[in-house]
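Chemist: sequence and predicted model, in that order:
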Amino acid sequence: MSDKKSYAYFIGGIVICLLGSIFFSTKAIFVKLAYREAPVDAITLLALRMLFSLPFFIVSAFVSSQKSDNVKFTGKQWLGIALVGCLGYYVSSLLDFMGLKYISAGIERLVLFIYPTFVLLMSALVFRSTISVRQWLALLITYSGLLIAFWGEAHVEDASGDFYKGALLIFMCAITYAMYIVGSGRLIPSVGAAKFNSYAMSFAAAAVLLHFFVTSSNSLWDQDGSTYLYSLLMAILGTVIPSYLVTWGIKRVGSNNAAIVGSIGPVSTILQAYFFLQEPIHALQIAGTVLILAGVLMISMKKK
């Protein structure tokens, strides 16, 4: 591949990651709207999200497995896909949904997006990946913005026990999601982006539904109409579409760069929370947003 084509391929991956992150950021908005309008708990809402998402992933898995260039998974790959999928979209998602009970969508996204730090550290410590000077500088700028924005939010939030409980749950969510990003970055090149995503999400959906039927006394068929609406929107706009975008983006730019580019997520969530949830935007949030965008721009302006 020529330098020009390689650069265009990389920039295309950056754009795909950005779109995936923006679509993913709608998830927190739909969760908060569902909590606001109906007495639904985290595992029920997550189960509905996966129930509506699962048909898309099953069909995609079947189609990808019928292609002429399809390669059968080894036993180790099956185990890796199941483990990574459940970490990213069962364990991490459940922690996220639980945390959103206690904190705002804006705070949730700010805490969650410490995960690129974990991604870089895991890649360096476990897989001996090299962290470039550009990545370190982009992280420094990005996290300076996140810290400034978080500082502003924390001063206007009611710092009760529930607030810190919610923040801790989201912190744990960030760790498990980082594991997903690192693991998927290693598996996707050998199994294919679409096929990996379809099977990983299917495993996660199965785990969520099993958890629900074993632990919950609620019924999935007797929920408020708004719960079904937001679950469906969350499944399509906040799960199916962005999961494929992020997977394809990781294939093009790698897990480290995808994690850093994904820091646009807090900006998207804060803006959406302002318009749809009436969560206020403060001056420190704006200052932090500018730095976050600067960090993302550094990644997209990668030298040939």
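Modeler: That came in fine, so what should we check first?
Chemist: C-alpha only now, for contacts and for neighbours.
Modeler: Noted.
Chemist: residue 70 sits in which helix or strand?
Modeler: In this assignment (DSSP states H and E), residue 70 forms part of neither any helix nor any strand.
Chemist: now for it: which residues touch it?
Modeler: residue 64 (C-alpha atoms under 8 Å, 6 or more residues apart in numbering).
Chemist: switch the cut-off to 10 Å
Modeler: By C-alpha atoms under 10 Å, 6 or more residues apart in numbering, the contact set of residue 70 is 63-64, 191-192, 195.
Chemist: from those residues, which ones fall inside helices?
Modeler: Members of those lying in helices (criterion: DSSP state H): 63-64, 191, 195.
Chemist: list buried members of the residues you listed by neighbour count.
Modeler: Buried positions within those, assessed by neighbour count (16 or more other C-alpha atoms under 10 Å), are 64, 191, 195.
Chemist: what distance do you get for the first one to residue 58?
Modeler: Translated: residue 64. 10 Å (C-alpha to C-alpha, to the nearest Å).
Chemist: ok, residue 273 next?
Modeler: Using C-alpha to C-alpha, which is the criterion applied here, residue 273 is 32 Å from residue 58.
Chemist: neighbour-wise, which of the two wins?
Modeler: residue 273 (24 against 15; other C-alpha atoms under 10 Å).
Chemist: which element is that one on?
Modeler: For residue 273, the element it lies in under DSSP H and E is helix 264-276.
Chemist: and that helix, what's buried?
Modeler: 264-273.
Chemist: next helix or strand past that helix?
Modeler: helix 283-300.
Chemist: could you tell me the angle between that next one and helix 264-276?
Modeler: Angle of helix 283-300 versus helix 264-276, following axes from the mean of the first three to the mean of the last three C-alpha atoms, to 10 degrees, is 140 degrees.
Chemist: what helices and strands are in contact with helix 283-300?
Modeler: In terms of contacts (3 or more C-alpha pairs under 10 Å, 6 or more residues apart in numbering; DSSP states H and E), helix 283-300 is packed against helix 3-24, helix 133-156, helix 255-261, helix 264-276.
Chemist: another structure for you, compare them:
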Amino acid sequence: MDDARVGALFILLSGTGFGTLGVLGVVAGDAGLSIPTVLFFRFGLASVLVTAALAARGELELLRGRNLAAGVGLGAFGYAAMSGLYFVGLEYMTAGMVGIVLYTYPAFVLVLAAVFLEERVGRKSIAALLVTLGGVALITGADPAAADPRGVGIVLVAAVVYATYITISRTALRDVSAPTLTAHVLPAAALTFLVIGAATNSLAMPQTAVGWGSVIGIAALGTAVPIFAFFAGLSRIGAGPASILSAVEPVVTVALGAVFLAEPVSVVVIVGGLLVLVGVVLVPRRQ
């Protein structure tokens, strides 16, 4: 199996892991956990898992200078900002509309990658992007009446932040290994939500087994594993294709929602899922 295919598989694994966040997030919310609490435990526990794994493999490395600043910045101001804005957007719009708006980020990635990383944007990439976004729109159940302008603005900012995060991550990987960068991104994001939670007096320990199970699942299945996989794939296939392949995430979310939350799956959702898969197949191996 060539390097491009391995990279694509890593990105698909990442999207699958991130796809569990929706269901686990609902469970955490039902357990009474606030957004800062969920995100603090998400990144904090994931930091422990990643650090332990790297230490066990003898690969734990501390960054210094510019690389340290990049890792901390990506976590504290990139990934944390995108995650926080996403959850704030949910307070103004339906989850479907938030999903649609957030998944405009591949378009921003393609532009940023072309401008700053000199990656070629060909017709096949554009076609794959359009097909994939069309599928995502169907999957998440577009509802124009639920498109609160405030929510649209907040999540559009989240999409731009995420696109910038992806592009800068690709640049950082030229000097730093993906696992090492991940080990610095996660604790920085955790610190951000610790500060926010303390400032707003909204941090609380989970009080039930369900609460603990949800945050542990979010940290492991929904964060540590998919972030490792994403960086590993990103370094192999480039920012543009990686962002398009990541659109498998809503397919996984819809499937898990149907199985575990009894959410309805309509013909439109099935057609949307097929479009996303077609878009994945159309993605060029490398740009």
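Modeler: Received the coordinates, thanks. Note that the coordinates shown come from a computational prediction; the quantities given were computed from them, not determined experimentally.
Chemist: re earlier: widest-spaced pair of the ones in helices among the contacts of residue 70 of the first structure?
Modeler: Taking C-alpha to C-alpha, the two most distant members of these are 63 and 191; they sit 14.2 Å apart.
Chemist: burial of residue 154 of the second structure, as a residue count?
Modeler: Residues lying near residue 154 of the second structure (other C-alpha under 10 Å) number 22.
Chemist: also residue 174 of the second structure?
Modeler: For residue 174 of the second structure, using other C-alpha under 10 Å, the count is 10.
Chemist: now do residue 3 of the first structure
Modeler: Using other C-alpha under 10 Å, residue 3 of the first structure has 9 neighbouring residues.
Chemist: check the gap between it and residue 48 of the first structure for me.
Modeler: Residue 3 of the first structure sits 45 Å away from residue 48 of the first structure, going by C-alpha to C-alpha.
Chemist: what's the answer for residue 259 of the first structure, then?
Modeler: Residue 259 of the first structure sits 27 Å away from residue 48 of the first structure, taking C-alpha to C-alpha as the criterion.
Chemist: ok, the two, which is more surrounded?
Modeler: residue 259 (28 against 25).
Chemist: residue contacts, that one?
Modeler: 17, 21, 113-120, 139, 178, 181-182, 246, 250, 253, 296.
Chemist: sec struct for residue 204 of the second structure, please.
Modeler: Recorded secondary structure, residue 204 of the second structure: coil (DSSP: H, G, I helix; E, B strand; the rest coil).
Chemist: from residue 40 of the second structure, how far off is it?
Modeler: Shown here: residue 204 of the second structure relative to residue 40 of the second structure, a distance of 10 Å by C-alpha to C-alpha.
Chemist: overlap in contacts of the two?
Modeler: Joint contacts of residue 204 of the second structure and residue 40 (C-alpha under 10 Å, 6+ apart) are 34, 197.
Chemist: more crowded one of these two?
Modeler: More crowded of residue 204 of the second structure and residue 40, by other C-alpha under 10 Å: residue 40, with 27 against 14.
Chemist: which residues touch that one?
Modeler: 34, 46, 80, 186-187, 189-197, 203, 215, 219.
Chemist: please apply the same query to residue 104 of the first structure.
Modeler: Residue 104 of the first structure makes contact with 28-29, 32, 153, 157, 163, 166-167, 270, 273, 277, 279, according to C-alpha under 10 Å, 6+ apart.
Chemist: please indicate which of the contacts of residue 40 of the second structure are buried?
Modeler: Neighbour-count burial (16+ other C-alpha under 10 Å) is assigned, among those, to 34, 46, 80, 186-187, 189-194, 196-197, 203, 215, 219.
Chemist: in the stretch 101-250 of the first structure, which spans are helices?
Modeler: 105-112, 115-127, 133-156, 161-191, 193-215, 225-235, 241-253 (DSSP state H, counting those that start in this stretch).
Chemist: circling back to that earlier point, between the buried residues of helix 264-276 of the first structure, which sits nearest residue 239 of the first structure?
Modeler: residue 265 (14.2 Å).
Chemist: what does the closest one correspond to in the second structure?
Modeler: Using TM-score structural alignment as the criterion, residue 265 of the first structure maps onto residue 249 of the second structure.
Chemist: next one: residue 30 of the first structure
Modeler: Matched across to the second structure, residue 30 of the first structure falls on residue 24, judged by TM-score structural alignment.
Chemist: hmm, who's touching the helix or strand hosting its match?
Modeler: Counting by DSSP H and E, the element that carries residue 24 of the second structure is helix 21-30. Identification of contacts with helix 21-30 of the second structure by C-alpha under 10 Å, 6+ apart yields 31, 33-35, 37-39, 87, 95, 206, 210-219, 221-223, 249-250, 252-258, 260-261.
Chemist: tell me the residue in the first structure aligned with residue 40 of the second structure.
Modeler: Alignment note (TM-score structural alignment): residue 40 of the second structure maps to residue 47 of the first structure.
Chemist: against residue 64 of the first structure, how distant is its match?
Modeler: Noted for residue 47 of the first structure: a distance of 25 Å to residue 64 of the first structure, by C-alpha to C-alpha.
Chemist: same check, this time on residue 72 of the first structure
Modeler: Counting by C-alpha to C-alpha, the gap from residue 72 of the first structure to residue 64 of the first structure is 11 Å.
Chemist: before we move on, what about residue 204 of the first structure?
Modeler: According to C-alpha to C-alpha, residue 204 of the first structure and residue 64 of the first structure sit 18 Å apart.
Chemist: do the same with residue 34 of the first structure
Modeler: 34 Å.
Chemist: ok so, going back, out of the contacts of residue 104 of the first structure, the closest to residue 303 of the first structure would be?
Modeler: When the contacts of residue 104 of the first structure are ranked by distance to residue 303 of the first structure (C-alpha to C-alpha), residue 270 comes first, at 30.7 Å.
Chemist: identify the residues contacting that closest one.
Modeler: Residue 270 of the first structure touches 25, 29, 104-110, 277, 279-281, 285-286, 289, counting by C-alpha under 10 Å, 6+ apart.
Chemist: how near is the residue opposite residue 125 of the first structure in the second structure once aligned to residue 88 of the second structure?
Modeler: Under the alignment (TM-score structural alignment), residue 125 of the first structure pairs with residue 115 in the second structure. Using C-alpha to C-alpha, residue 115 of the second structure is found at 30 Å from residue 88 of the second structure.
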